[in-house]
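1. I'll drop the sequence and a predicted model, then ask my questions.
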Amino acid sequence: MVRGRSRRALALLGAVALAVALGGCGDHDGDGSGDQDPGQVDAVDAPELGACRVLTPEDVAQPTNASRAVACTEPHTAETFAVGDLPAELHDAAYDAGELGAYAYQTCSQKFEKFLGADESTVMRTVVSWAWFRPSEKAWDDGARWYRCDVVGGGEKSTAYVDLPQTAAGLLAQAPPPDEWMACVNGASVNAAPKVPCTEPHTWRAVTAIKVGNPDDPYPGDRVVEVTTRDYCSDWVGSWLGYPPEYDYGYTWFHEEEWKAGNRRSVCWAATTA
C-alpha cells in the first residue's frame, strides 16, 4: 500500500493487480474438482453453448474442463456464453502457447460484454468474471481446436463462487446495474480482500474503469500507466464524491502482458460505504 497526496486529497492507493482473464482462466496444470462427464473429457467436438455447470476456482485454474452440465434451473456457478473454433493461424500452436491466451482474452472479453449487456467499464467492475477452456491434450493431439468461454460467479481472489441466475444474459443491462453484481471490497485497501457484491458491507467501491491507451498504442511502460491511472482516478473519484476537501481513493492498473492481450483500462475505487 502506497500513500500519496492528490491536488485535493490524501489518496490511499491500491496495489497492482493482474487481469483475471489471463491469470485465472486455465493456464495452469492440475486436476479440476468438478464432477466430470466422461463424454466431455477428451471431446473433439465443441461443447454446448448455454450449458450450466457447478464450477469452483480450482476448476477455473485448469486449461480444460469436463465438469458435468446441470439444468440451468438448478443451482450453478457457471454458464457457457461462447464456443467456437480457434482461427486457422493458431491450429499449429503449442497446447500452452501464449497466443491462445491472448486470443481467448480478446474473444471472450468482447463476447462477455455483449452477453451481460454492458460496456467495458461496467464489466471490469462486476463481481462476476469469465473463464476459458480448451480441449484436453489428447483431444488437441486428435485435432480438436475449440474454445469455450464461461461466465462464473466470482473473480481471481474468490475462494468460492456464488450461484448465478437461471441465465446471466443481460445481467448488467439495467442502468445502473444492480449492486448485487457490482464490485466492492471490505478491507483496508482495494487489494486487501476479495471483491464482494456492493450489497454487502464494504469500504471501497469500484466506480469507473478509465481508458489509459488506444488499441494500436505500444505499451508505454509500468510507470506511465500507473501515473496516468493515478491522476485520472484522483480527479474522477473526487468528482464522483462531489469534490470533498479530503477523500481516499484507490486504483488497479495492469501490466504489459495484459496490454498485449488488449486491455487498455484501469479501475478507479472510491473509499465509501454507499
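-> That came through, no problem.
2. going by C-alpha atoms from here, please, whenever you check contacts or count neighbours.
-> Noted.
3. which helices and strands does the helix or strand containing Leu12 pack with?
-> Using DSSP states H and E, Leu12 maps to strand 10-13. Counting contacts by 3 or more CA pairs under 8 Å, 6 or more residues apart in numbering; DSSP states H and E, strand 10-13 is packed against strand 2-5, strand 249-252.
4. I'd like the distance between the residue in the chain sticking out farthest from the centre and Glu113.
-> The centre of the chain is farthest from one residue, Pro245, which by CA atoms, centre = their mean lies 33.5 Å away. According to CA to CA, to the nearest Å, Pro245 stands 36 Å off from Glu113.
5. put this next to the first one:
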Amino acid sequence: MRKAFVASVLVAATALALAGCGGGNPPGVDGNLTDNWPAMPAPSVPVPAASACYDVDNPAPGQAPLPAPVGCAARHSLETIHVGTFAAADAPPGDGDPALRRAYTDCSDSARRYLGGDWRTARTGLDLVVPTAAQWSGGARWYRCDAVEFADLDSYRVVAREGSLKGGLSGPRPLALGCFNVTAKGQDVGAMAPVDCATAHNGEFVGVWDAPAGPYPADAHQLEQARLDGCRGVIAAYTGVPDDDKVRYRVGQITYGFGKADWDLGNRGARCYLWMENKTFTSSLKGAGPGALPINSG
C-alpha cells in the first residue's frame, strides 16, 4: 500500500508540472501539494487503561507489557486499579526517587478507595509499574497501579478470579484476611490456609504494624525482632489482653514484612498474626480478653 501511494503522488506531480508549462493550473488545482494535508501526529506511548482486567499466567510484580484487557467479569489474574501521571518536572524515576514514593502513596490511597480499606489487610498485593527508559524518552509520564489476589499469604500464589476486586474490603469484606490453619515446619511456616473463623483454626490476622520512618535495617535479626515487638502490641490491642511482656506467654505470633523495595517506597508495614501451636478455636479472638488467652496457654 505504501509503494502504491508514493507512485500516485509522483504521477500527479508530473501532470501538474506539464500543466504549468501551459501558463496556469487546471481548474481546482492551486499548485501546492501539501497545504491542505493534515500534519502527521507526533508519535506517543499509549497510556494504560485504568480499572482494567487482564488474564495473565503467573503475573509478576511490575508486569509489562500486558495483553489486551478482558472484562472484569471474565477470568483474570491482574487488575489495574489506577493510572496516575508523574509531574512534568520529574526526572526518570529511579530507586529512592521521591517521585516514586509519591506515586506509590497515590497507588496505596487509590487501592484504599477501590477496595474499601487498607489493601494490606486483604489477600492482595499492590505493585507500582513505571515506564521503561525508552518509553520515558518517548514522552511517557504515566504510572500504573496493579493489584492481584493471593490464594494465601505464605506461598503468594496468584488467584485467577472472575469479578472485580473493587469493594473487596467493604460490606461482607470477601477479600479480608481472617482466620487460618497454620502448618509449621520447625521454626518456619509451612502453609497458611484461610478458613472460616467458625471452623477449627489456630491462627488469625490481627492487623498491620508500621515501623518508624528511617532507613531499612541492615541487620536482619534486628528487623525481625522489631516486627515481633511491634506486632505483639497489635495482638494485645486486637485480643484485649494487657500489652505487657507476658503477651508472648499467652499466644504465639507470625509476622510478614513487605521487604526493602516496599520500605523504600514508603510501606514499612508488617502483617501480624496470632498463632496457637497446640490449640484451636472456633470463633474469632477479637476482644476475647485474658480469659480466652491465659498466661502459658497454647
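-> Perfect, I can see it now. Please read these numbers as outputs of a predicted model, since none were measured by experiment.
6. ok, back up a step: mind checking which helix or strand the residue farthest from the centre of structure 1 is in?
-> Counting by DSSP H and E, Pro245 of structure 1 is part of no helix or strand.
7. figure out which of the helices and strands packed on strand 10-13 of structure 1 is closest to Ala93 of structure 1.
-> strand 249-252 (32.1 Å; CA to CA).
8. give me the mean distance between the closest one and structure 2.
-> Following the fit onto structure 2, the mean deviation recorded for strand 249-252 of structure 1 is 2.1 Å by mean CA distance after the TM-score superposition for structure 1.
9. in the stretch 1-150 of structure 1, which spans are strands?
-> Along the stretch 1-150 of structure 1, counting by DSSP state E, counting those that start in this stretch, strands occupy 2-5, 10-13, 52-53, 78-85, 129-133, 146-152.
10. distance to Val20 of structure 1 added to the ones you listed, as a markdown table?
-> A markdown table is the format used below for the strands of the stretch 1-150 of structure 1 (distance: least, CA to CA, whole Å):
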| stretch | distance to Val20 of structure 1 |
| --- | --- |
| strand 2-5 | 23 |
| strand 10-13 | 20 |
| strand 52-53 | 20 |
| strand 78-85 | 16 |
| strand 129-133 | 8 |
| strand 146-152 | 12 |
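11. could you dump these to TSV with mean neighbour count and distance to Cys198 of structure 1?
-> Formatted as TSV, the strands of the stretch 1-150 of structure 1 follow (neighbours: other CA atoms under 10 Å; distance: least, CA to CA, whole Å):
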stretch	mean neighbour count	distance to Cys198 of structure 1
strand 2-5	11	24
strand 10-13	22	20
strand 52-53	26	25
strand 78-85	22	21
strand 129-133	26	16
strand 146-152	25	17
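12. so which of these comes closest to Gly98 of structure 1?
-> That would be strand 129-133 among the strands of the stretch 1-150 of structure 1, by CA to CA, at 13.5 Å.
13. now do that closest one: which elements does it pack against?
-> Going by 3+ CA pairs under 8 Å, 6+ apart, strand 129-133 of structure 1 lies up against helix 20-23, helix 98-116, strand 146-152.
14. buried deepest among the ones you listed, which one?
-> strand 146-152 (a mean of 25; mean count of other CA atoms under 10 Å).
15. follow-up on the earlier one: mind putting the helices and strands packed on strand 10-13 of structure 1 into JSON lines with distance to Gly101 of structure 1?
-> As requested, those are exported to JSON lines (distance: least, CA to CA, whole Å):
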{"stretch": "strand 2-5", "distance to Gly101 of structure 1": "31"}
{"stretch": "strand 249-252", "distance to Gly101 of structure 1": "21"}
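16. nearest to Val151 of structure 1, of the ones you listed?
-> Among those, strand 249-252 sits nearest to Val151 of structure 1 (CA to CA), with 21.7 Å.
17. in the next helix or strand after that closest one, what's buried?
-> Moving toward the C-terminus from strand 249-252 of structure 1, the next helix or strand (DSSP H and E) is helix 256-261. By neighbour count on 16 or more other CA atoms under 10 Å, the buried set for helix 256-261 of structure 1 is Glu258, Trp259, Ala261.
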